[in-house]
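Q: predicted model and sequence follow; I will ask about them next.
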Amino acid sequence: RLGYPSDVLPLGTPAEYLRNNYSAIIISGSPASSHNEDAPLPDPRLWEENIPVLGICYGMQAMAQAYGGRVAKNGVREDGRVTTEISVEHALFRGIRKSFTGLFTHGDFVVESPLGFEVIGSHELTDGTKAFSAIAKGNKVGVQFHPEVFDDTPQGYELFKNFFVNIAELEPDETFLHERLTSQIEQKRAEIRKKANGRQIVAFMSGGVDSSVAGTLAQPDHAFYIDNGYMRDEDEGIIEYLATIGLNVEKIDAAEKFAEATVTIDGITYGPLKDVSDPQIKRRLIGKTFVDVQNDLVARLGLRADEAVLLQGTNAADRIESGYSKGDSHTAVIKTHHNLVPEARDLDPIEPLDDLFKDEIRALGYALGLPTDVLERQPFPGPGLAIRILHAKSDEYEIPATEKGTEIQALLKNTPFDARLLPVRSVGVGGDERSHLSAVALAGPDDWDNLAWLATELPGRFKGSINRVIYALTDESLGNLSVTPTDASQQVIDTLKHADRIVFEEMRAFELIQHIKQCPVVLLPLSFGKPGERSIVLRPVTTSTFMTVQAMLPKRDLPESFIWQSASRIAREVPGVSQVFLDLTNKPPATTEWE
């Protein structure tokens, strides 16, 4: 996007190859610790070369260690937007404000800068210690934050420009810049033809941005919309609008097949789906069942397995969070997306978008001539509402890290807020690694600024214990907590569908469909009133890439009346709901979806 052709390579690529083929190197983040014996590291000869290097997060730590600095864990983590003070005189930060906001997500810190390196960025942590946010020596520079995450590092573009122009002394390729999207479309269509190799292309279309763009690129021979029983009641509308963009789609009712599905992992069989509570197993089971449906459809078409190939709309965020790296194998599994389970990988599908993030896919879609209402559509996960229902096998519960609940209460003692550590876990992310930790519920005045601060402060202070903070929107006391046995039965699905429908009606009424980038509606097996009831969580977020998201809060990002009206209607109109919450947590530390 800046006009510099680039390649993604393994971290250990020989320095000689890099010197002979590239003008600058960027070393990205990683969940690894550079000070561990088995840490993945660049070729040590790279540091002897005169080639410019920008180390990002782990890349800065590897750089510091290679030059004799020291990297170690700290008592606190940083996960989210942090303001750091930078040296605006340095070429990397030329033209950038001294108080620089960037995305930090790490537990390791450069605690001793290497000899000869200048500290060009630093700030104070919550425990009072000093953190180095940027270091430099000649054409070797490192930053602890993520300039590539432009949603959370607003001046990331400027930093990259400065690195390329001021440090690497490179000028952008204007021809490449202006013809990029046209060339990209031609290249991807050529790759699709090559991989299909005469086979018929079978596509599963969800109506989302990714599958719509992938389908438009590939023009599949056969396209299907799979109703797995956990979708919204909008099948016909999706099929109709896909037809308007030239994709003729057949609906397949596979609800019964998904409901009865099982999966065997390491010799243990799990299922049926409605009884599976572990989010990773749930995603694995759903992904495997999609593959089973694909195999059934190929057989129905009278094709042999080697006469058909599956088209998927897998994007870069899906791939990275599922642990698949383009450049190497040093990527942790955050959550396995249903289209990246082992059974799907074995099919070797066509995935033309797996190197693009959501904003890049939208740009490609506009270049293909797709309409705005398709490209700005809110994503809906392939597994559907199945991953928005948190299960409980009985009404007995144990709160993980109970002592942390006491500490949280003590922290909030002199505030107007009440807090409750909940007996449910949600999936999160920090330092490029997965977490599966407790959520904290808050109640009290609607002081959105302080609530936003607590949503960042609590996961940071109680790292390893919590990764999500939610706020009660109705009057039920947090003290009257009970657990309701919950599975993905039809009654529970209908409850969640009803709440989800209300939220989308309100989004349409307030004209927020395109303003809110996604709004998961989640069902918790928790009652704060009458035993046997459950709770609903609203999760409106904004993002460009979905690698990070910002929780959207009333007054700051959304009309207050939208939130209050949605909560009021759910509490009033949906039977069996005792409490409605608003999720306050950014990503990181919480993922967009709870599971």
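A: It's in. Numbers count the residues shown, from 1 in each chain.

Q: can we go C-alpha only for contacts and neighbour counts from here?
A: Noted.

Q: so which bits of the longest strand along the chain are buried?
A: Ranked by residue count under DSSP state E, the longest strand found in the chain is strand 70-86. Buried residues in strand 70-86, counting neighbours by 16 or more other C-alpha atoms under 10 Å, are found at 70-71, 74, 76-86.

Q: show me which of these is closest to residue 210.
A: Proximity of these to residue 210 (C-alpha to C-alpha) peaks at residue 80, which lies at 26.6 Å.

Q: list the contacts for the closest one?
A: Each residue near residue 80 by C-alpha atoms under 8 Å, 6 or more residues apart in numbering is listed here: 103, 104, 105, 152, 456, 586, 587, 588, 589.

Q: and for residue 140?
A: By C-alpha under 8 Å, 6+ apart, the contact list for residue 140 reads 52, 53, 54, 55.

Q: do that again at 10 Å, thanks
A: By C-alpha atoms under 10 Å, 6 or more residues apart in numbering, the residues touching residue 140 are 25, 47, 50-55, 60, 63, 117, 167-168.

Q: also residue 219?
A: With the criterion set at C-alpha under 10 Å, 6+ apart, residue 219 makes contact with 189, 192, 201, 202, 203, 213, 246, 247, 248, 311.

Q: would JSON lines of the buried residues of strand 70-86 with distance to residue 353 be doable?
A: As requested, the buried residues of strand 70-86 are exported to JSON lines (distance: C-alpha to C-alpha, whole Å):
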{"residue": "70", "distance to residue 353": "39"}
{"residue": "71", "distance to residue 353": "36"}
{"residue": "74", "distance to residue 353": "38"}
{"residue": "76", "distance to residue 353": "37"}
{"residue": "77", "distance to residue 353": "33"}
{"residue": "78", "distance to residue 353": "31"}
{"residue": "79", "distance to residue 353": "28"}
{"residue": "80", "distance to residue 353": "27"}
{"residue": "81", "distance to residue 353": "28"}
{"residue": "82", "distance to residue 353": "31"}
{"residue": "83", "distance to residue 353": "33"}
{"residue": "84", "distance to residue 353": "35"}
{"residue": "85", "distance to residue 353": "37"}
{"residue": "86", "distance to residue 353": "36"}
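
Q: for the residues you listed, which one is nearest residue 345?
A: Out of the buried residues of strand 70-86, the member with the shortest distance to residue 345 (by C-alpha to C-alpha) is residue 79, at 31.3 Å.

Q: in which helix or strand would I find the closest residue to that closest one other than its chain neighbours?
A: Closest residue to residue 79 apart from its sequence neighbours, by C-alpha to C-alpha, 6 or more residues apart in numbering: residue 105 at 4.1 Å. Under the criterion of DSSP states H and E, residue 105 resides in strand 99-112.

Q: from the contact counts, what lies against that strand?
A: helix 58-66, strand 70-86, strand 118-124, strand 130-137, helix 156-162, strand 418-430 (3 or more C-alpha pairs under 10 Å, 6 or more residues apart in numbering; DSSP states H and E).

Q: put this next to the first one:
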Amino acid sequence: MSETIIVLDFGSQYSQLIARRIRECRVYSRIMPFNTPAETIRAERPQGIILSGGPSSVYAENAPKCDPAIFELGIPILGICYGLQLMIQTLGGEIARGRAREYGKAILEIAEPGELFVGVSPKTQVWMSHGDKVARMPEGGFRVLGSSGNTEFCAVHMPERNLYGIQFHPEVVHTPEGKSIIGNFCRRICGCAGDWTMESFIEQQLREIRATVGKSNVILGLSGGVDSSVAAALIHKAIGKQLNCIFVNNGVLRKNEAERVRELFGRNFDMKLIYVDATDRFLSKLAGVDEPEKKRKIIGNEFVTVFDEASAKIENAEFLAQGTTYPDVIESVPIDGNPAAMIKSHHNVGGLPEEMKFKLLEPLSRLFKDEVREVGRQLGLPEDVVMRQPFPGPGLAVRHLGAVTRETLDILRDADEIVVDEIKKAGLYYSIWQTFAVFLPVRTVGVMGDERTYDYVIALRAVESSDGMTADWVQLPYDLLGRISSRIINEVNGVNRVVYDITSKPPGTIEWE
């Protein structure tokens, strides 16, 4: 990338958001661990560095620290919250506990706009989230650019080294002019031209894919989801018939999903699509299994076996393509010895074994989800594919409580299709994170046509989220809920009751299993 801003991650929940805000300024961003050596950063030749916030106190025993040499690189640096405090402490200042934790909205009064606050209101709302504050500035030329009611050194600047620090969070929506502040840092201070666009990304990736693959064949496990669909379209544009897509019907897909995928990619895009209907194999393995994790493992393991068998028939296949996106490969930051901090990985094809000696091809691994969607649009994918809601890898098996059967899976498919259809008719599908039906292995008494019924229950789930990590249930209009319930009970044989899940995450999860 010709222009890059590096974000050093100190364990902030907002690090990915900082990176995305930079990209909204049409500048490429990359997240790196807080302890990345200065020489490694220098080798990346970034235009600037942002130090993220974090949950620690800089004076704590195990507080994460950056390489002090980064402040000698001659590269503009912006410290945010913890990043500001670490910068001040490293350069000889003092950080102390504030009289009270400052969390929520505050007013920043700008005393000296400088380049960082060009175009920003003299008094602007910002979002605070800190318990510590700068008690004493270092010697050597720091200037105060702004303050708030509780924070004297809310924005500072050291002109000699081009260092900036702010105590608030410009990356969150609660700082209305935060995008302008980040834009000023990227464009005015770091001198970035802002040429990071999805058009330029596509052209660059087409060249890289062709150069990497050469005359070899590529295998891609196509799921029909956004990431694998966009990866398939991009790679196909680069190398055409050298791409071999394998689509496995595992028996727990949504209604008519297999037909939709075959029509779009096999016929409309004229891709080489190998369709494997393994419904009987999967359902045989799942028979009588009601424990969620066991169902997941059975589906994952059987997928690997089926995929392995199909890929073995493709000659000269050296590369395995995946729709891995940037959040999947960002290294988690271990804070205070947190043993759960691992490098996150994601495999659209179910987690392939090491003995499959393919080279990985992951053309979307630099992109966030919204960027993946935009690439898909530019490659000609229809909106209902580009904006498709997330769908779990194990499919309907984790939206079907208890052991799955052909009969009950058909009940769930029919109910789920009605849910999606009504949500789309209401114009809500693209604004809600996920909406779906859940099959409950519970039978209840009902009355239909003056006759007693004893049938199954369908639960409705609709949640709003930005990343899937947390979620709030959506307050769907009562008339919409009524239409969905009425249609399911009238059109789906075997159901006589519909309920609505009003649990957020946490304490619940988005999926039921």
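A: Yep, that arrived. Predicted model only: the values in this text are computed from it and were never measured.

Q: picking that back up, which of the contacts of residue 140 of the first structure are retained in the second structure?
A: Retained in the second structure by both residues aligned by TM-score structural alignment, their matches' C-alpha atoms under 10 Å are the following of these: 52, 53, 54, 55, 60, 63.

Q: who's in contact with whatever residue of the second structure lines up with the first one?
A: Structural correspondence for residue 52 of the first structure with respect to the second structure (TM-score structural alignment): residue 76. Residues in contact with residue 76 of the second structure (C-alpha under 10 Å, 6+ apart) are 5, 46-50, 70, 159, 161-164, 185-186, 189-191.

Q: again, but for residue 212 of the first structure
A: By C-alpha under 10 Å, 6+ apart, the residues touching residue 212 of the first structure are 204, 205, 206, 218, 242, 245, 247, 313, 365, 370, 374, 375.

Q: again, only using 7 Å
A: Contact analysis of residue 212 of the first structure by C-alpha atoms under 7 Å, 6 or more residues apart in numbering lists residue 205.

Q: in what helix or strand does it lie?
A: Residue 212 of the first structure belongs to helix 209-218, assigned by DSSP H and E.

Q: average distance between the helix or strand following that helix and the second structure?
A: Moving toward the C-terminus from helix 209-218 of the first structure, the next helix or strand (DSSP H and E) is strand 222-227. Superposed on the second structure, strand 222-227 of the first structure shows a mean distance to its aligned partners of 1.8 Å (mean C-alpha distance after the TM-score superposition for the first structure).

Q: what's the matching range in the second structure for strand 222-227 of the first structure?
A: The aligned range for strand 222-227 of the first structure is 244-249, by TM-score structural alignment.

Q: in the matching stretch, what counts as buried?
A: 244, 245, 246, 247, 248, 249.

Q: pick the one among those residues closest to residue 317 of the second structure.
A: Checking those against residue 317 of the second structure with C-alpha to C-alpha, the nearest one is residue 244 at 8.8 Å.

Q: and the residue nearest to that closest one when sequence neighbours are not counted, how many neighbours?
A: Closest residue to residue 244 of the second structure apart from its sequence neighbours, by C-alpha to C-alpha, 6+ apart: residue 219 at 4.9 Å. For residue 219 of the second structure, the neighbour count with other C-alpha atoms under 10 Å is 23.

Q: got a list of what residue 219 of the second structure touches?
A: Residue 219 of the second structure is in contact with 243, 244, 245, 317, 319, 320, 321, counting by C-alpha under 7 Å, 6+ apart.

Q: of the contacts of residue 140 of the first structure, grab the buried ones for ChimeraX.
A: To isolate the buried subset of these in ChimeraX, counting by 16+ other C-alpha under 10 Å, use the following:
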select :25,47,51,52,53,54,55,60,63,117,167,168
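
Q: I'd like the contacts of residue 140 of the first structure laid out as a markdown table, including secondary structure and distance to residue 403 of the first structure.
A: Below are the contacts of residue 140 of the first structure laid out as a markdown table (DSSP: H, G, I helix; E, B strand; the rest coil; distance: C-alpha to C-alpha, whole Å):
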| residue | secondary structure | distance to residue 403 of the first structure |
| --- | --- | --- |
| 25 | strand | 46 |
| 47 | helix | 47 |
| 50 | coil | 53 |
| 51 | coil | 51 |
| 52 | coil | 49 |
| 53 | strand | 45 |
| 54 | strand | 42 |
| 55 | strand | 39 |
| 60 | helix | 36 |
| 63 | helix | 39 |
| 117 | coil | 43 |
| 167 | helix | 50 |
| 168 | coil | 51 |
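
Q: give me the three-state assignment for residue 452 of the second structure.
A: Under DSSP: H, G, I helix; E, B strand; the rest coil, the three-state class of residue 452 of the second structure is strand.

Q: touching, it and residue 496? I think so.
A: No - using C-alpha atoms under 7 Å, residue 452 of the second structure is not in contact with residue 496, being 10.3 Å away.

Q: distance of residue 507 of the second structure from residue 293 of the second structure?
A: Distance, residue 507 of the second structure to residue 293 of the second structure, using C-alpha to C-alpha, to the nearest Å: 19 Å.

Q: what does residue 52 of the second structure give?
A: Counting by C-alpha to C-alpha, the gap from residue 52 of the second structure to residue 293 of the second structure is 36 Å.

Q: more neighbours: these two, which one.
A: Counted by other C-alpha under 10 Å, residue 52 of the second structure and residue 293 do not tie: residue 52 has more neighbours, with 27 against 12.

Q: got the buried residues for stretch 15-35 of the second structure?
A: Per 16+ other C-alpha under 10 Å, stretch 15-35 of the second structure contains these buried residues: 15-16, 18-34.

Q: again with stretch 475-489 of the second structure
A: By neighbour count on 16+ other C-alpha under 10 Å, the buried set for stretch 475-489 of the second structure is 481, 484, 485, 488, 489.

Q: quick one: the first one from residue 186 of the second structure, how far?
A: Same thing as residue 481 of the second structure. Residue 481 of the second structure is 46 Å from residue 186 of the second structure, by C-alpha to C-alpha.
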